[in-house]
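[1] Pasted the sequence and its predicted model underneath.
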Amino acid sequence: MKNKAFFWFVFFIVIINTKAQTYINSYQYWFDNDFSNAIKSPVTPLDQDFILNENIDGTALQNGMHVLNIRFKDDGGLWSAIASQYFYKLPIHATANKLITGYQYWFDNDYTNAIETQAETPLQEYVLLKDLDATVLQNGMHVLNIRFKDDGGLWSNITTQYFLKLPIHANSDKKITEYQYWFDNDFLNADGETLNNEQNLVLIKSIDANALSNGMHTFNIRFKDDGGQWSSFISKTFLKASADVANNQVIAYRYWLDEDFTNAKYIDIDTPATLINLDESLDFSNISIGDYTFNIQFKDTFGKWSAIVSSDFSLNALNVLENDFKNSIAYYPNPTKGMLNINLGVNYDKVTIQIFNVNGQLIKKEILLNMQKTILHLDYDAGFYFITIKAEEKNATLKVLKQ
């Protein structure tokens, strides 16, 4: 939650089904009862399912409680019912340097069972990465509501997101058959690609944004399974910069685990470059067995940070079939896309590493001298592999899944 002095982020999903092939061509909003100063804006291009993602100017309003009213007009000249939302405008000084101390969420209208969580470290910019337990919900459409609390004891506006809970059997062994993406509210020009029934999809693709103007935009993407069901769409805000960034370079990166941004590690890149292939051994030797989320960001010449890239991994004792190194050995991520970090905890004069497939065939053997940390590159087919490590009188056998 990052407070701004005069603007509110307004997010509406509006579906009007007054008749077949009806399109939304404009919307109109006003504050409180001041309809005489209502502001009308066109929708371009026309859209049946319109997602409004705008900053609404409230500079003329006094501090205190207000109502935002909005309605939508179709191409037949009919207006929708009015949607109203209460909000509280704070004084400018009241929002300066505020820290987020916690958040609260609930499903549907069940506020009595809302769950409140305190942030381990109060932050001005808070990235929430958390699994929310929805096991008690029935299958079907639901609403997730969430709000954030600052160090002054004030709550933010409520952010609401619709989602569909499917039966357990409906999710098992589903394959991804298609994805679809679009920019901003331009769903009519959505693009996409048909896939070959992928269960675990890693999408790496260059997206053409040449037609976009410079400035802030939103990238939206969703995925379709072999049952014909679309996922919820994922939206990410990004900045399209002017052509003067052609010579921009990556100069540094920072990374952290889970929500522990306070202890993020900052690394300067010795040789800045436009494209960075990060092939480094990152030190997580002090973490214990469990599930983690790895987060990383990159910094450019202009001092701007990229979007956060996150990946889940597990440090699991069940995947260590033999271990004379005890708790000093660590390897991650597992599963891996191909790069595996190994840390033995201390330095050994001679280390022998062997990689076997599930049939017991030796694929690769390495002998490393004066080693504590190394990176293995599993440039093989997807599947399980067994890695044996021998150093002095110690042995370990690791089970690794290559995706």
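    Right, received. Where do you want to start? Numbering: from 1, shown residues only.

[2] hey, let's count contacts and neighbours off CA atoms from now on
    OK.

[3] which element is M141 on?
    If you go by DSSP states H and E, M141 is part of strand 140-150.

[4] Which elements pack onto that strand?
    Identification of packing neighbours for strand 140-150 by 3 or more Cα pairs under 8 Å, 6 or more residues apart in numbering; DSSP states H and E yields strand 100-107, strand 159-165.

[5] Give me the next element, helix or strand, following the shortest one.
    Elements were assigned by DSSP H and E; along the chain past strand 159-165, the next helix or strand is helix 168-171.

[6] That next one: what's the following helix or strand?
    Scanning forward in sequence from helix 168-171 by DSSP H and E, the next helix or strand is strand 176-183.

[7] Relative to S41, how far out is L398?
    Separation of L398 from S41 (Cα to Cα, to the nearest Å): 61 Å.

[8] One more to weigh against that first structure:
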Amino acid sequence: MKKLQILLLIFGVWLKTDAQNIVQYEYWYDSNYGSTTLVNNSSGSTMDLNTSLSGTSGLLPGLHAVNFRAKDTDGKWSSAITEQFYATGNWNIDTYEYWFDDDYANKITNTVTGTQNYILTSNLNTSAVGYGSHALNFRAKDSAGKWSIVFKEFFFKSIGGAQMSNAEYWIDSNYANKQPLTFTSSNIVFINQTLLTANLDDQLHTFNFRMQDQAGKWSVVTSSYFMAHNQIVGYDYWFDADFDHKKATAITPTDLLTTEPDFDTNGLSAGVHVVNFRAKSSSGKYSATIAQNVTVYVTPVFTPIAQSCSGAVLTALPTTSTNGITGTWSPALNNLATTTYTFTPNVGEFALATVDMTVAVGAITTWDGTSWDNGTPTCTSKAIINGNYSEAVNLEACSLEVTG
């Protein structure tokens, strides 16, 4: 039991109350909250737990978690603290590796001196992940070359520095039962998955999270999807009422979908649509459908304008794109030179940006009696004859003007 004594010394820095005494604590292994052990306590407002814990003899070899929380004289429980430990038979642990979210390709592997009781106390390098909610995956290898099962925990990373001090999370729309969190100097805080999923049905749920800076201002809320008792292995989605054209997407099995599902909006008209989303669990069952609005913005599309003859009357440019966006063009039409015009969508249109279109105007070439000053005219050129012309060739031009 030495490994658990060392492990739980870490808890002492957490178990301190300002005004209340700690009267009880409880602990359990992995997600087996039904077999929790409850212990009375009389140490006061601060408790350093350095006793051996019971209940490890029935654990299978491999990576496990011990979860711990305390209750004060008001009957309020603290947040749960979770630490990992590895239960072995006669083999020693010599290697461990970890990675974030589904990025196994960039796993970090470390070797350790062979031991049956190894507690990971070093900080994990989270520099490659952005702020918000993430999954930490961890496994260990013994001297027989066998890897443990993958142990997964979810954590939050703050923006960094001293500006972020607190956070909170809640499930679905149940903000009234939000759970507060406090960032340590590492800017990382873990949550207890057992408490997160307790009393939830095996449907699709949303995990909502936000952070608070030292000025008391809250960040925007980020949300992730999860299923309480199974992994998510895929999802279906469709737009509006068009279920017949739903799209199915398979994903790497995950407990928490930390990235926003990729909804392909190609082919949708500009404007507000309803996307319907349901997740598929590892048991093969689908969750209830979640519907939310999605706004589709498009780039205005126009049919190219054919090259015109210099000086010819230009047809007004269309004020409605082929995909239904209305707007205006600038500058004014110029029938004497090739010009690039900019289309600016009207206010309220669901357009991504302005669009440029170039209208080409043919060149002008003049015959001075001996040669053309701008090259032999073509079907897109305006030809001006300003001198005697007696060439025995066919003359091709979009417009002909004789001045001399």
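    Thanks, I have the structure now. The shown structure was predicted, so the numbers you read here are calculated from the model rather than taken from an experiment.

[9] what's the TM between chain one and chain two?
    Once superposed, chain against chain, the TM-score is 0.27 (TM-score structural alignment, normalised by the length of structure 1); 160 aligned residues with a Cα RMSD of 5.8 Å.

[10] before we move on, back to that, mind checking which of L398 and S41 of structure 1 has more residues around it?
    The neighbour comparison of L398 of structure 1 against S41 (other Cα atoms under 10 Å) goes to L398, with 18 against 11.

[11] check contacts around the more buried one.
    By Cα atoms under 8 Å, 6 or more residues apart in numbering, L398 of structure 1 lies in contact with 319-322, 386-388.

[12] and those, which are buried?
    The neighbour-count test (16 or more other Cα atoms under 10 Å) marks 320, 322, 386-388 as buried among these.

[13] count of neighbours near I15 of structure 1?
    So I15 of structure 1, with other Cα under 10 Å, has 15 neighbours.

[14] tally of neighbours for W8 of structure 1?
    W8 of structure 1 has 16 nearby residues by other Cα under 10 Å.

[15] ok so it is a strand residue?
    Yes: under the criterion used here (DSSP: H, G, I helix; E, B strand; the rest coil), W8 of structure 1 sits inside a strand.

[16] hmm, back to that, and the angle from the strand holding M141 of structure 1 to strand 100-107?
    Here strand 140-150 of structure 1 runs at an angle of 160 degrees relative to strand 100-107 (axes from the mean of the first three to the mean of the last three Cα atoms, to 10 degrees).

[17] Strand 159-165 and strand 140-150 of structure 1, what's the angle between them?
    Going by the same axes, to 10 degrees, strand 140-150 of structure 1 makes 150 degrees with strand 159-165.

[18] In TSV: the buried ones among the contacts of L398 of structure 1, plus distance to T194 of structure 1.
    Output for the buried ones among the contacts of L398 of structure 1, formatted as TSV (distance: Cα to Cα, whole Å):
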residue	distance to T194 of structure 1
V320	39
E322	43
F386	35
I387	36
T388	40
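
[19] Of the residues you listed, which is the nearest to L340 of structure 1?
    Closest to L340 of structure 1 out of the buried ones among the contacts of L398 of structure 1 is I387 (10.8 Å), distances taken as Cα to Cα.

[20] Mind telling me what element the closest one is part of?
    Per DSSP H and E: strand 383-391 holds I387 of structure 1.

[21] cool, and L9 of structure 2?
    Under the criterion of DSSP H and E, L9 of structure 2 resides in helix 2-9.

[22] which other helices and strands contact that helix?
    Applying 3+ Cα pairs under 8 Å, 6+ apart, one finds that helix 2-9 of structure 2 contacts strand 81-87.

[23] The strand it packs on: what's the following helix or strand?
    Criterion used, DSSP H and E; the element after strand 81-87 of structure 2 is strand 93-100.

[24] buried residues in that following strand?
    So for strand 93-100 of structure 2, counting by 16+ other Cα under 10 Å, buried means 93-100.

[25] JSON lines for these, including distance to R139 of structure 2?
    Formatted as JSON lines, these follow (distance: Cα to Cα, whole Å):
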{"residue": "I93", "distance to R139 of structure 2": "11"}
{"residue": "D94", "distance to R139 of structure 2": "11"}
{"residue": "T95", "distance to R139 of structure 2": "9"}
{"residue": "Y96", "distance to R139 of structure 2": "6"}
{"residue": "E97", "distance to R139 of structure 2": "6"}
{"residue": "Y98", "distance to R139 of structure 2": "7"}
{"residue": "W99", "distance to R139 of structure 2": "9"}
{"residue": "F100", "distance to R139 of structure 2": "12"}
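
[26] In CSV, list the contacts of L398 of structure 1 along with distance to E366 of structure 1.
    Shown next, in CSV, are the contacts of L398 of structure 1 (distance: Cα to Cα, whole Å):
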residue, distance to E366 of structure 1
N319, 21
V320, 20
L321, 20
E322, 19
F386, 14
I387, 11
T388, 11
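
[27] okay, how far is it across stretch 276-293 of structure 2, tip to tip?
    End-to-end distance for stretch 276-293 of structure 2: 9 Å, by Cα to Cα.

[28] Just to be sure, T328 of structure 2 is in a helix?
    No: counting by three-state DSSP, T328 of structure 2 is not part of a helix but strand.

[29] ok, longest strand in structure 1?
    Longest strand in structure 1 by number of residues (criterion: DSSP state E): strand 339-357.

[30] Give me the angle between it and strand 383-391.
    Per the same axes, to 10 degrees, the angle that strand 339-357 of structure 1 makes with strand 383-391 is 100 degrees.

[31] can you give me the helices for structure 1?
    Using DSSP state H, the helices of structure 1 run over 92-95, 168-171.

[32] looking at the ones you listed, which is buried most?
    Compared across those, helix 92-95 shows the largest average neighbour count, a mean of 12 (mean count of other Cα atoms under 10 Å).

[33] What separation is there between T182 of structure 2 and M211 of structure 2?
    For T182 of structure 2, the distance to M211 of structure 2 equals 10 Å [Cα to Cα].

[34] Correction: the previous question concerned D356 of structure 2.
    Noted for D356 of structure 2: a distance of 42 Å to M211 of structure 2, by Cα to Cα.

[35] Over to Q24 of structure 2?
    Between Q24 of structure 2 and M211 of structure 2 the computed distance is 30 Å (Cα to Cα).
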